[in-house]
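1. here are the coordinates; sequence isn't available:
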């Protein structure tokens, strides 16, 4: 059975990062809201409590029954540590000194399992407004900083630990050591959750789950759906029916090139040209959420027509990955809608298909590692993420065939130049955006009043956070010059230097 760590989310901005660090140590983990605790069976090796934007002193602060976890090793981070202390009649107060940013450990109990291999002066990262002033007699202080006496504690004669710093961030230099101490020495995790193990287990599970049933999968050309397709193909072969829809919003020549690549992989695939159908429904629609919904609705209609041509189909496969799930659920239930996920939320009742999502426990970089284990070519796995609604949400305002054609040409120049400069694989995601503004320019001896293209390139691991890429100025200059000279209708190119957060990667 697959062993796992359960991470209870109290709303911290770092919760997903805790999960990533645990998985980097080859231990499977799941994030669950604190108010939706899963069944804690024998596969659970330990529990981690996250931080929180709340104070334990607030009346509406997140609360869990700690008695549920008595049988499991427990690591409480920041808010979690303060919560345990408070529930055991310790004293948590608003801090009088700054407890944000870098700090150094002034006391470490190296004999304690959690701090094995971590020395005095090791740098840690603090991020809290409250602090634990004192702990009960049955708590042992195992780490301190100059300003925070209770930086780490253990409840005596138990496997319950609390730390007021964040081991998951890179600023905590020995954070990986601490987490590995907890996972291996305290929880007894075997660290055998690897890409190869995932492939072997998932294919076996898919064979058992799907049997001889037929499955349809909508391929997008992206990494997620491609890896999902190969996993399913290895499990059920020709019973997987792939459908690749040209919605008229793909990159230049992408439909033809990607369709050929899929056929080379041996997939049972059908390409459908539905450009006119999508563009007709998008005519005059400016609101980005309405554009997404229109595209989703038409895709379901086109996909449903194609799926009905496959006799006796039972399942719909989707390339949903873990961040899609996380961003669709918050600690207070469904999260506020930033934007609709095109592959989360199910199907209309009339399709009557069961859902299979073989990648819904993986982060994006884990999907790529699984793809590599499956032998998928690097040029497919290295393809930049591309939004489900395609160029429709990279055209701000209404979408027309003319704008799509302009953006496709500009985007092709941008991406091709990144590849020629050897920068494509260093960028996590890049794309051009068609802005709903026009600017004055001069071409030859004539005054122009034409459109503006914005270039976006970000560095990221999984898209949860991202920073803008510092592309070399000569490369940006060459891209701008080519777009303005070769793409009719564009006379200005700008570069987006916003990070996520506060901005999102896409503009809509």
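-> Great, that's in hand. Remember, it's a predicted structure, so these values are computed and weren't measured experimentally.
2. C-alpha from now on. contacts and neighbour counts both.
-> Fine.
3. Let me know the helix or strand that the residue lying closest to residue 236 once chain neighbours are set aside is in.
-> Sequence neighbours aside, residue 207 is the residue nearest to residue 236 in space, at 6.5 Å (criterion: Cα to Cα, 6 or more residues apart in numbering). Per DSSP states H and E: residue 207 is located in helix 195-210.
4. Check which residues of the next helix or strand after that helix are buried.
-> The C-terminal neighbour of helix 195-210 among helices and strands, as given by DSSP H and E, is strand 214-219. Buried residues in strand 214-219, counted by 16 or more other Cα atoms under 10 Å: 214-219.
5. what does strand 214-219 rub up against?
-> Defining contact as Cα atoms under 8 Å, 6 or more residues apart in numbering, one finds that strand 214-219 is touched by 225-226, 229, 239-245, 303, 307, 312-318.
6. Whichever of the residues you listed end up buried, select them in PyMOL.
-> Burial among the contacts of strand 214-219 is assessed by 16+ other Cα under 10 Å; the matching PyMOL selection reads:
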select buried, resi 225+226+229+239+240+241+242+243+244+245+303+307+313+314+315+316+317+318
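7. In the stretch 151-300 of the chain, what residue spans correspond to helices?
-> Along the stretch 151-300 of the chain, counting by DSSP state H, counting those that start in this stretch, helices occupy 175-180, 195-210, 223-236, 254-264, 275-282, 288-308.
8. Of these, which is nearest residue 417?
-> With Cα to Cα as the measure, helix 254-264 is the member of the helices of the stretch 151-300 of the chain nearest residue 417 (16.8 Å).
9. The closest one packs against which elements?
-> Counting contacts by 3 or more Cα pairs under 8 Å, 6 or more residues apart in numbering; DSSP states H and E, helix 254-264 packs against strand 269-273.
10. As a check, name the ranges of all strands in the stretch 401-508 of the chain.
-> Assigned by DSSP state E, counting those that start in this stretch, the stretch 401-508 of the chain shows strands spanning 429-443, 446-459, 467-468, 490-495.
11. here comes the other one, which I'd like you to weigh against the first:
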């Protein structure tokens, strides 16, 4: 691929590190996340035009706290330290850091020195987002204070001649009013060309696929989602009919989704090989109630079905899948071991023993970049901006055993919920909406008859990053309309409830 100018981000464990990388890319500059103690020689091999040091949960004065290679400050490129990044910069360059008398979390009023190029063109007072328990108490030699708040006298520091800057707040979050402009000013100080664009990424991805596959065939594992669809279209553009899309229909998709996948690709001139494997998946799931076991069995069955289908194309040596940059980042995470909340099933994540060489044209892209690339490829907005759907499908939205009958119930209830959301013009306002079939029955009355039928829970959330989420406040009339339709139109459901749990403590999906 073309060598893009790159801003390297050293990740000290902040929950916002990927958000920093996305914000830089929104400004048309490539960003790459590396572990905090990456040797300066390895950083230099990326030819960075600038460095950003992320925040993190540790204190710089604690034993074992992560520190960057001090050589980064001698690379001759601008450096921006954020929160912990500011503190570790101050400490390494001769300043002092101590615990703050008052920890600061949330919005704060910042006063800035507009002669500092980081704040060029910005108002003298602005709202920023703080999240820190420590603070810089003594500036390193060469630095001056360029912003302060009531509780943070060194809220921003700068050594303009060397283009070294430190901020005690988070410019990457939307709660900071002019955060994107501050990052934009930093990139200007880096001399960025702004060459990270969807059109350029498309050309490079196509060229890379063409160079790797050459005169061979490439199989694409289609799930029907945005990532695999964009991957398939890039492969088609690169090698034409040598692209072999395989769509394993598990029977666990939304109502009519399998047919929609086929229609979508027919419109793009791609002959998709559809495998109707619903019976096999239902047989594998018979009697299974544990969500982790459901995931394991679905993953195993998918691989077996895919293996059998792939054998029909002996000339195919390559497998294209929609691996995204967050997957790559997680494999080199700087964070220590953390508890697995739930196993993530990616139907594209096929094991190496299948014997294919991998083609991963999206492996350096975030989801929002894949969406923009999808628009560049001509995919409709309503598809490109569709809400997330779990790899195991409705199996993890059915609590308890998964049967064809229970899937059919949930498909109908889900279709009504999503239809009403779209008709109300709320689809893009809500980050994710879903219906869940519960493993309980309730007594009801339909006409003059007593019923004892299933209960469905509705859930809708808003979120910036899916790490935290808040439940969506529908008005009462909307919920009343959806509940009435489900109970009247879906035979077998007689009660509808709405989930008002935020994340945390609840996850977005129920399983």
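-> Good, I have the coordinates. A quick note: this is a predicted structure, and the numbers were derived from the prediction, not measured.
12. Kindly provide the TM-score of these chains.
-> Overlay of the two chains. TM-score (TM-score structural alignment, normalised by the length of structure 1): 0.94; 506 aligned residues with a Cα RMSD of 2.1 Å.
13. counterpart of the helix holding residue 207 of structure 1 in structure 2, which residues?
-> Aligned by TM-score structural alignment, helix 195-210 of structure 1 corresponds to residues 198-213 of structure 2.
14. So which bits of the matching stretch are buried?
-> By neighbour count on 16+ other Cα under 10 Å, the buried set for stretch 198-213 of structure 2 is 198, 201-202, 205-210, 213.
15. What of stretch 24-42 of structure 2?
-> 24-36, 40.
16. swap in stretch 249-258 of structure 2?
-> Buried, per 16+ other Cα under 10 Å, within stretch 249-258 of structure 2: 249-255, 258.
17. Return the distance of it from the chain's centre.
-> Here stretch 249-258 of structure 2 is found 23 Å from its chain centre; the criterion is Cα atoms, centre = their mean, to the nearest Å.
18. Show me what that stretch is in contact with.
-> Residues contacting stretch 249-258 of structure 2 (Cα under 8 Å, 6+ apart): 224, 274-279, 281, 392-395, 407, 411-412, 414-415.
19. List buried residues within the residues you listed.
-> If we count by 16+ other Cα under 10 Å, those have these buried: 224, 274, 281, 392-395, 407, 411-412, 414-415.
20. gap between the residue nearest the centre of structure 2 and residue 215 of structure 2?
-> Structure 2 has residue 367 as the residue nearest its centroid, 5.5 Å off, counting by Cα atoms, centre = their mean. Distance, residue 367 of structure 2 to residue 215 of structure 2, by Cα to Cα, to the nearest Å: 30 Å.
21. Likewise for residue 334 of structure 2?
-> Counting by Cα to Cα - residue 334 of structure 2 and residue 215 of structure 2 are separated by 40 Å.
22. which of the two has more neighbours?
-> residue 334 (18 against 11; other Cα atoms under 10 Å).
23. Return the residue of structure 1 aligned against that one.
-> Checking TM-score structural alignment: residue 334 of structure 2 goes with residue 331.
24. was I right about its match contacting residue 31?
-> No - the criterion here is Cα atoms under 8 Å, and residue 331 of structure 1 misses it with residue 31 at 10.4 Å.
25. Now for the two: what residues contact both?
-> Between them, residue 331 of structure 1 and residue 31 share the contacting residues residue 9, judged by Cα under 8 Å, 6+ apart.
26. Could you list which residues are in contact with the alignment partner in structure 2 of residue 411 of structure 1?
-> Alignment note: residue 411 of structure 1 maps to residue 414 in structure 2; criterion TM-score structural alignment. By Cα under 8 Å, 6+ apart, the contact set of residue 414 of structure 2 is 254, 434-435.
27. Would you mind giving the residues you listed as JSON lines with distance to residue 187 of structure 2 added?
-> JSON lines is the format used below for the contacts of residue 414 of structure 2 (distance: Cα to Cα, whole Å):
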{"residue": "254", "distance to residue 187 of structure 2": "43"}
{"residue": "434", "distance to residue 187 of structure 2": "40"}
{"residue": "435", "distance to residue 187 of structure 2": "43"}
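28. Can you tell me which of these is nearest residue 117 of structure 2?
-> Nearest to residue 117 of structure 2 among the contacts of residue 414 of structure 2, counting by Cα to Cα, is residue 434 at 46.3 Å.
29. Distance of that closest one relative to residue 352 of structure 2?
-> 33 Å.
30. Who has more neighbours out of the two?
-> residue 434 (23 against 9).
31. For the more buried one, which non-adjacent residue is spatially closest?
-> Per Cα to Cα, 6+ apart, closest to residue 434 of structure 2 is residue 459, 5.3 Å.
32. Check residue 262 of structure 1 too.
-> Here the residue nearest residue 262 of structure 1, using Cα to Cα, 6+ apart, is residue 269, at 7.4 Å.
33. can I assume the one you found is in contact with residue 244?
-> Yes - proximity of residue 269 of structure 1 to residue 244 meets the contact threshold set by Cα under 8 Å, at 7.2 Å.
34. Overlap of the contact sets of those two?
-> Contact criterion Cα under 8 Å, 6+ apart; residues bridging residue 269 of structure 1 and residue 244 by contacting each: residue 259.
35. who's in contact with stretch 86-105 of structure 1?
-> By Cα under 8 Å, 6+ apart, the residues outside stretch 86-105 of structure 1 that reach it are 56-57, 82, 85, 119-136, 143-148, 171-172.
36. Check which residues of it are buried.
-> 86, 90, 92-93, 99, 103-105.
37. Dump the residues you listed to TSV, plus secondary structure and distance to residue 163 of structure 1.
-> Output for the buried residues of stretch 86-105 of structure 1, formatted as TSV (DSSP: H, G, I helix; E, B strand; the rest coil; distance: Cα to Cα, whole Å):
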residue	secondary structure	distance to residue 163 of structure 1
86	helix	14
90	coil	14
92	strand	13
93	strand	16
99	coil	13
103	strand	13
104	strand	14
105	strand	12
